[in-house]
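Undergrad: With the sequence up front, the predicted model follows.
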Amino acid sequence: MSPTGELVTHGCQLPDWDVQALPPDQWQPFYAAVLGAFHEPEPDEVTALWGSLGEPRRCLLVRERGAIVGTAGVFSFRMSVPGGRSVDTAGVSMVSVQAVRRRRGVLTALMRQQIDALQRAGEPLAVLTASEAPIYGRFGYGMAARQLSLDIASRRVRLATPPVDSDEVELSLEDPYKALDACEELYARLLPQRPGMMARENGWELVPLLDPPAWREGSSPVECVIARVDGKVVGYARYSVAVEWSRTNTAEGTVRVRDIEAEDPRAYAALWRFILETDLTSRVIAPNRPADEALLHLVSDVRHCTPTVLDSLYVRLVDLPRALCARTYAAAIDMVLEVGDGFAPWNQGRWRLTGDGEGAVCTRTHDAPDLSLDAAALGSAYLGGVTFTELAAAGRVRAHRPGALATATAAFSSASAPWMPFAFCRSLLPRL
């Protein structure tokens, strides 16, 4: 903003613009503008849930002649990072620009004000999922987690014998809402084990159960199977089934998997066997699974699973030293990172990062750099799912001494691939 309060972007004053914090009583027109930008009507129950989850105080809008032409919001999360800690994270969502106002700097203005507000609040990280992948790199977001989409010809695969006896697992079909507390207790236990997972609190546990009839496209209502060992819930799967019949009166149904979570290999194998052997079906679709999905090592023929790797979570370091100190490191690291960050200049410069499995220290330095990279590349590497070695091969990281890439890759690595299993934006709602 200029000293007079007028918005300034790219050196040009735009007197018709007004970037505002969302007044609490303006949620409905704000959200209507978001829906309009995505060109899609929304069932009332979905709109009601997002209304209950929305944080108006963390939303921004752009007005032009009184009309809302741009929106951006933030949800308050805690995200698991390498080492198992949960870190305050801004979940950026509901970003939209009215079609006739695009390419006029509206998005840049929103992102500028949003990241400045996050920096003032001391928030170390921001994340988002992009409906259009090329948009956010220029604002310092890097693709940090991938998701695997599976399309399985279930009659043509079988599960190999699991490493432990899955017969010890008891499966039961239960009402998804009645089983919700038990499922969420398990989800919370799994949270520290995989970077990128968000704590589900204050209503977010209901998002995976969204199931408006208008979205089912012939599928059953969402169903839930619970896995127990010695009476303890150790896994669950949520799914729906659409049964179709061929001209020869053969059932060719599809199972659409929403979630499979398990903390026990026996439960994991038993749940997948249950899904793959569902009566009257020949296909299983699982559109959002982690990149290191263990199922690919259990099936008899991975070629009938048609795994497709997609981009998922994008990470932006808002407060670089706090973010780097919030996680731990898989191997000892002591190196200088030279970071370019024109959109968040407080991060720009040289930083000495010293850390190990116990913690880290990150301070400014004038020492010669070991690695040079921009903010988006650092965001990509942050959760351990994208390596410095692959970023360097793409020209995104430059090494200034031998061994620096290998050291950074080893230190930033994660035992589990980062993954974001549930939706906090419209592009990843549980529609299958």
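TA: Looks like it came in fine. Predicted model only: the values in this text are computed from it and were never measured. Numbers count the residues shown, from 1 in each chain.
Undergrad: C-alpha only now, for contacts and for neighbours.
TA: Noted.
Undergrad: So Thr89: helix, strand or coil?
TA: strand (DSSP: H, G, I helix; E, B strand; the rest coil).
Undergrad: wait, it sits on Val127?
TA: Yes - between Thr89 and Val127 there is a contact at 7.1 Å, judged by Cα atoms under 8 Å.
Undergrad: And what about Arg238, helix, strand or coil?
TA: Secondary structure, three-state DSSP: Arg238 is strand.
Undergrad: And for the one 3 residues further on?
TA: Per three-state DSSP, the local secondary structure of Val241 is strand.
Undergrad: Report the buried residues of stretch 192-209.
TA: If you call a residue buried by 16 or more other Cα atoms under 10 Å, then stretch 192-209 has these buried ones: 192-200, 204-205, 207-209.
Undergrad: Closest one of those to Ser52?
TA: For the buried residues of stretch 192-209, the closest approach to Ser52 (Cα to Cα) belongs to Trp204, at 9.7 Å.
Undergrad: Quick check: chain neighbours aside, which residue is closest to that closest one?
TA: Nearest non-adjacent residue to Trp204, counting by Cα to Cα, 6 or more residues apart in numbering: Leu53, 7.3 Å away.
Undergrad: now swap in Arg273 and tell me
TA: Closest to Arg273 by Cα to Cα, 6+ apart is Leu159, at 6.8 Å.
Undergrad: do Asp175 as well
TA: Nearest one to Asp175, counting by Cα to Cα, 6+ apart, is Cys224 at 6.4 Å.
Undergrad: and the comparison structure, right after this:
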Amino acid sequence: MTYPIRPIDESEWSAFGRVLEEAFGWTPHPTQSERFKAETEFDRTLAAFDGEDMAGVTAVFSLTMTVPGGRQLPVGGVTAVSVLPSHRRRGVLSSLMRRQLQDIRERGESVAALYASESLIYGRFGYGRAAGELSFRIATRASAFVPGAPHDPALRLRVAKPADVRPELEKLFASVVTRRPGRYERKSQTWDSVLADEEFDQRGSGPLRTILAEDDDGVRGYALFRIKSDWDANGLACGELRLNELEAADPAACALLWRSVLDRDLVTTVTGSRPVDDPLTTLLADPRQLRAGWQDELYARLVEVDRALTSRAYSAPVDVVIEVEDDVCPWNARRWRLTADPSGAECKAVDEQPDLTLPVNALGAAYLGEGALIERLHAGLLREHSPGAVRTLATAMSWGPKPWGGLVF
């Protein structure tokens, strides 16, 4: 059975939302729905119809995302992928995802990215896990730093209400967004959501707070957080500081901000999610105190292999012929010669014998620099025809700092 697919208009927003609610099993607060609506690009929505009724939906945000080398690319940020429980396993999702990738290509975006509600879904559509993150819990009493942690006597801390310093937060974020692959520019509506502070945003954790690290020239970093105040049966404080964001322009500002949240009075625990290589992982004198769990974060998909691979930087020279397997975007399914070094890259279609053969989701996983090509080789998930080709490609595509989106879209 086929289901007609088309973008929705604003008058169909309620029906679009009902599909999301059924698929995800949740009911958003009306204000949350309005915020999402304000960010939605209606011409980039898609809905599959069973008669007059929506059976599945999805949408794309037009993002500007950092890739290795600090370049910012237009990226299709896939979101709101949902199918009614009554229409599962009927091809609705496949039809939506294939149509969406065609639309992304027509928009001129060579890369798509998403956050996966279920990690097993998107590999079959060519997406690979491109970034991970650490969800951590730190006991503040054991959070001392190593000797020699960066310090700048010119820095000072300033407490402020987030809404009052929004221009300074936006400026600082814009200055650091190109440093880490996976970060993306924030539009005004995104900042509205980041700084939202209604009761349902607080979820029992109190108002949103910020502290700035600055010198006479201006702000060099900030932390956004909430504090859930609590006391144990003996009357001892056991508050939890829930860190939303910590952004810094330099190591000294970063260290000072971490100390400010770890040394907060009446707080015994700090929790949050950070990149896998966050400076805190090496600043702590006792790294075991970072009780962290790894989880997948951002997923990436190369919509046009040649354009995507020439749009990022490389850490080392590489000259390989890659045979790409891609049954969703057939224009990618051929052999590509990638020639690159730290000065630039070229990727062109060839008829030469391949040095390696891999599925397109493996390239997506490696694209932002975290990479798992060697692991996939050892697991038998890609084929190496020229000895050492996979290691050469993996070395060239590796990057630091590690990728991290940092904010679900």
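TA: Alright, I've got the coordinates. Everything numeric in this text was worked out from a predicted model, so none of it was measured.
Undergrad: Contact partners for the aligned residue in structure 1 for Asn244 of structure 2?
TA: In structure 1, the residue paired with Asn244 of structure 2 according to TM-score structural alignment is Arg258. With contact set as Cα atoms under 8 Å, 6 or more residues apart in numbering, Arg258 of structure 1 has these partners: Pro208, Ala237, Arg238, Tyr239, Ser240, Ala286, Pro287, Asn288, Pro430.
Undergrad: these two touch, right, the third one and Ser220?
TA: No - between Arg238 of structure 1 and Ser220 there is no contact under Cα under 8 Å: 11.6 Å.
Undergrad: So between the two, which is more surrounded?
TA: Counted by other Cα atoms under 10 Å, Arg238 of structure 1 and Ser220 do not tie: Arg238 has more neighbours, with 19 against 16.
Undergrad: Ala38 of structure 2 pairs with which position in structure 1?
TA: Checking TM-score structural alignment: Ala38 of structure 2 goes with Ser52.
Undergrad: again but with Thr392 of structure 2, I slipped
TA: Per TM-score structural alignment, Thr392 of structure 2 is aligned with Thr407.
Undergrad: And what about its match, helix, strand or coil?
TA: Per three-state DSSP, Thr407 of structure 1 ends up helix.
Undergrad: Pull the contacting residues for the closest residue to it other than its chain neighbours.
TA: Nearest residue to Thr407 of structure 1, sequence neighbours excluded (Cα to Cα, 6+ apart): Ile333, at 6.8 Å. When contacts are counted by Cα under 8 Å, 6+ apart, Ile333 of structure 1 touches Leu353, Thr354, Gly355, Asp356, Thr407, Ala408, Ala411.
Undergrad: just the buried members of the residues you listed?
TA: Buried among those by 16+ other Cα under 10 Å: Leu353, Thr354, Gly355, Asp356, Thr407, Ala408, Ala411.
Undergrad: For Asn249 of structure 1, state which of those residues is nearest.
TA: Ala411 (56.7 Å).
Undergrad: Run through the residues that contact the closest one.
TA: Counting by Cα under 8 Å, 6+ apart, the residues that Ala411 of structure 1 touches are Tyr329, Ala330, Ala331, Ala332, Ile333, Asp356.
Undergrad: How about Val46 of structure 1?
TA: Neighbour list for Val46 of structure 1: Leu210, Pro212 [criterion: Cα under 8 Å, 6+ apart].
Undergrad: Please report the distance of it from Pro212 of structure 1.
TA: Using Cα to Cα, to the nearest Å, we find Val46 of structure 1 at a distance of 8 Å from Pro212 of structure 1.
Undergrad: Equivalent analysis for Tyr136 of structure 1, please.
TA: 31 Å.
Undergrad: out of the two, which sits in the busier spot?
TA: Higher neighbour count among Tyr136 of structure 1 and Pro212: Tyr136, with 21 against 15, using other Cα under 10 Å.
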